[in-house]
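Peer 1: Take a look and give me a structure for this.
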Amino acid sequence: MKKHLVLFAFILLSQVASAQLFSKEKIRNLENEDKRLLSYGFFLGYNSYDFNFDYNFDQADILVGKTGGFSVGLVGNIRILEYMDLRFEPGLYITTRNLMYNESYFNGLTYTDTDLEREVKSTYVHFPLLMKFSTKRINNFKPFVVAGLSTAINLSSNENNPDDNSSGQFRTKKNMFFYEIGFGVDLYLHYFKFTPSIRGVFALNDEIIQDKDPNSPWTNNVNSMKTRGVFLNFTFQ
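Peer 2: Predicted coordinates for the structure are as follows:
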């Protein structure tokens, strides 16, 4: 899914770039848009989250079944220099991941098919602070790269739940920290600026909460479980 998402975004941005770079159209929309110190907007988007596992022992990987999620949020932009902006993009990101365990995790134990799967629902309130580095504007087209740090609160976290996987509860932490990097293009339309962008996010801290039993088949082989994901956002300013 991630490969298809990246390919779609690349084709979209390439088509837009080609249309602008080779067009003879010289009329510039929103001529003074980038001269404003402060600007605001909102975004809608698609997200695809995954987990990256670091294991304690050499054992079969825990597979992650990913489902596409929905994103929505606000954008605040401060112009620092001609080609540099500071952006704050708080948003709500909703996703679900399904963990699938190999039977080898339960050697010597009695288990059911239900024990081999765990559903991890996440509703992140995401707070990224990003630096945006743009190129010179060409007609109504301006590509950019973006990078920064972010924190998120997982509203679906069951961190304080006294039950664990022995009761069917896979627990994750509430507070997360990430670094982010991506690229996109500003398109200056007649009435507003439209910005498709794609961004990768990578967790800095472990998200899993270990079960009470140190020999738990669900958590004893997991040294760390870190979120990673891809965002495809469409911003309107």
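
Peer 1: okay, CA-based contacts and neighbour counts for the rest of this
Peer 2: OK.

Peer 1: Endpoints of stretch 132-144, how far apart?
Peer 2: 7 Å (CA to CA, to the nearest Å).

Peer 1: any residues touching it, and which ones?
Peer 2: Contacts with stretch 132-144, where a contact means CA atoms under 8 Å, 6 or more residues apart in numbering, come from 17, 20-21, 25-29, 83-87, 145-147, 183-189.

Peer 1: buried ones in that stretch?
Peer 2: Buried residues in stretch 132-144, defined by neighbour count with 16 or more other CA atoms under 10 Å: 132-134, 139-144.

Peer 1: Next, give me the two most distant ones among those.
Peer 2: Lys132 and Asn139 (19.5 Å; CA to CA).

Peer 1: Can you flag which of the buried residues of stretch 132-144 belong to helices?
Peer 2: Using DSSP state H, no member of those sits in helices.

Peer 1: ranges for the strands of this structure?
Peer 2: Assigned by DSSP state E, the chain shows strands spanning 38-55, 63-66, 69-81, 84-88, 91-100, 117-134, 141-154, 175-188, 193-203, 222-236.

Peer 1: Give the buried residues for the shortest one.
Peer 2: Meaning strand 63-66. So, applying 16+ other CA under 10 Å, buried residues of strand 63-66: 63-64, 66.

Peer 1: Same question for the fifth one.
Peer 2: Across strand 91-100, burial judged by 16+ other CA under 10 Å covers 91-100.

Peer 1: One more: the first one?
Peer 2: Of the residues in strand 38-55, 41-53, 55 count as buried by neighbour count, 16+ other CA under 10 Å.

Peer 1: Let me have those residues in a markdown table, adding distance to Phe236 as columns.
Peer 2: Shown next, in a markdown table, are the buried residues of strand 38-55 (distance: CA to CA, whole Å):
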| residue | distance to Phe236 |
| --- | --- |
| Gly41 | 5 |
| Phe42 | 6 |
| Phe43 | 6 |
| Leu44 | 9 |
| Gly45 | 11 |
| Tyr46 | 15 |
| Asn47 | 18 |
| Ser48 | 21 |
| Tyr49 | 24 |
| Asp50 | 27 |
| Phe51 | 30 |
| Asn52 | 32 |
| Phe53 | 36 |
| Tyr55 | 42 |
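
Peer 1: Now show me the structure for the sequence below, then we'll compare the two:
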Amino acid sequence: MVLVALVSSAQMRKVQNKPYIDLRPLHFGISLGLNLMDAEFTNVGTQVLEEGMTRTIACDVDNWNPGFSVGVVGDMRLSDNFNLRVSPTMHFGSRRLTFLDFDNLNDAGLPVHSTQDLKSSYMAVPVDLKFSAPRFNNYRPYVVAGVSPIINLAGKDQEYVRLKRFDSMINVGMGCDFYLRFFKLIPEIKFCYGLTNALDNNHVNDLDDVNKRPFATSINDCRTKMFLFTLYFE
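Peer 2: Down below sits the predicted model:
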């Protein structure tokens, strides 16, 4: 019994790395991560073209292509459990869009499909409120929520779909601070959802190919979505 008590006591008295880092009013770091970009489209359904003909085209994201993210982070201590975090980040990724043309069928009787690789380069500036549990030895779990204005730095004029330059997202996530000898390592997962319609509805007027216009007008709303896995080094 004495031996068990000694072992248990030794486990509880593990030496803490960086014991005062969370008492700093402000500290900085860098971030590296992976992202999965998605989009939620609202399709128009059957549309009437200028020639009086009807056309039914549906669009969806059929494939997630992993991208990468890199940024910096600034963390301000508000209290023992709350921190305000600002983390300007560049996100590079793409989505593969598939358009199903229900008025054109192939030999198997299925709608003919067209695809677009919608590449995006986002400059995001998330402002998050971080709520952390009490530290236990060398780890400390937390949850985080906030908003993120973003700037879309990519976009081609002659594709079916083009996104607006500016958008904003709401962020929710969770992670854990791991206190290493020389720094904190913080793995985090986060989900981001667009607050506004990211679709550039005026893009159809810039298309030189009139055959692409029914595809561009087949959507009237697009909400940006992203899944993020990030490693912070503070």
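
Peer 1: what's the TM between chain one and chain two?
Peer 2: TM-score of the superposed chains, computed with TM-score structural alignment, normalised by the length of structure 2, equals 0.80; 204 aligned residues with a CA RMSD of 2.5 Å.

Peer 1: From the buried residues of strand 91-100 of structure 1, pick the one nearest Ser224 of structure 1.
Peer 2: Comparing the buried residues of strand 91-100 of structure 1 against Ser224 of structure 1 with CA to CA places Leu99 closest, at 14.3 Å.

Peer 1: which one in structure 2 is aligned with that closest one?
Peer 2: Using TM-score structural alignment, the equivalent of Leu99 of structure 1 in structure 2 is Leu97.

Peer 1: check contacts around that match.
Peer 2: With CA under 8 Å, 6+ apart, Leu97 of structure 2 has these contacts: 59-63, 115-118.

Peer 1: distance of it from Gly155 of structure 2?
Peer 2: Leu97 of structure 2 is 14 Å from Gly155 of structure 2, where distance means CA to CA.

Peer 1: do the same with Leu199 of structure 2
Peer 2: When Leu199 of structure 2 is compared with Gly155 of structure 2 (using CA to CA), they lie 11 Å apart.

Peer 1: ditto for Asn17 of structure 2
Peer 2: For Asn17 of structure 2, the distance to Gly155 of structure 2 - CA to CA - is 46 Å.

Peer 1: just Val125 of structure 2 next, same as before
Peer 2: Plainly put, Val125 of structure 2 is 20 Å away from Gly155 of structure 2 if you go by CA to CA.

Peer 1: neighbour count winner among the two?
Peer 2: Val125 (20 against 16; other CA atoms under 10 Å).

Peer 1: can you pull the contacts of the corresponding residue of structure 1 for the more buried one?
Peer 2: In structure 1, Val125 of structure 2 lines up with Phe127, judged by TM-score structural alignment. For Phe127 of structure 1, the contacting residues are 88-91, 150-152, by CA under 8 Å, 6+ apart.

Peer 1: now Phe127 of structure 1, nearest residue through space, not along the chain?
Peer 2: Using CA to CA, 6 or more residues apart in numbering and skipping the chain neighbours, the partner closest in space to Phe127 of structure 1 is Pro90 (4.5 Å).

Peer 1: What does Ser218 of structure 2 correspond to in structure 1?
Peer 2: With TM-score structural alignment as the criterion, Ser218 of structure 2 matches Asn221.

Peer 1: mind listing what that match touches?
Peer 2: Contacts of Asn221 of structure 1 by CA under 8 Å, 6+ apart are 55-57.

Peer 1: which residue packs closest to the aligned partner of Asn77 of structure 1 in structure 2, ignoring adjacent ones?
Peer 2: Using TM-score structural alignment as the criterion, Asn77 of structure 1 maps onto Asp75 of structure 2. Among residues not flanking Asp75 of structure 2 along the chain, Arg85 sits closest, at 4.5 Å (CA to CA, 6+ apart).

Peer 1: which position in structure 1 aligns with that neighbour?
Peer 2: That one, Arg85 of structure 2, aligns with Arg87 by TM-score structural alignment.

Peer 1: any chance of the strands of structure 1 in a markdown table, with distance to Phe8 of structure 1 too?
Peer 2: Listed next are those as a markdown table, based on distance: least, CA to CA, whole Å:
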| stretch | distance to Phe8 of structure 1 |
| --- | --- |
| strand 38-55 | 12 |
| strand 63-66 | 18 |
| strand 69-81 | 16 |
| strand 84-88 | 25 |
| strand 91-100 | 20 |
| strand 117-134 | 22 |
| strand 141-154 | 17 |
| strand 175-188 | 13 |
| strand 193-203 | 10 |
| strand 222-236 | 10 |
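
Peer 1: Can you say which of these is nearest to Asn165 of structure 1?
Peer 2: strand 117-134 (8.7 Å).

Peer 1: Work out the gap between that closest one and the centre of the chain.
Peer 2: What separates the centre of strand 117-134 of structure 1 from the centre of its chain is 5 Å, taken as CA atoms, centre = their mean, to the nearest Å.

Peer 1: In that strand, which residues are buried?
Peer 2: Taking 16+ other CA under 10 Å as the criterion, strand 117-134 of structure 1 shows 117-118, 120-134 as buried.

Peer 1: Stretch 178-188 of structure 1 aligns to what range in structure 2?
Peer 2: Counting by TM-score structural alignment, stretch 178-188 of structure 1 corresponds to 169-179 in structure 2.

Peer 1: And the matching stretch, what's buried?
Peer 2: 169-179.

Peer 1: how close does the closest residue to Asn138 of structure 2 other than its chain neighbours sit to Tyr139 of structure 2?
Peer 2: Closest residue in space to Asn138 of structure 2, ignoring its immediate chain neighbours: Tyr179 at 4.9 Å, by CA to CA, 6+ apart. Distance of Tyr179 of structure 2 to Tyr139 of structure 2, computed by CA to CA: 6 Å.

Peer 1: what do you get for Asp221 of structure 2?
Peer 2: 42 Å.

Peer 1: can you check Phe131 of structure 2 too?
Peer 2: 14 Å.
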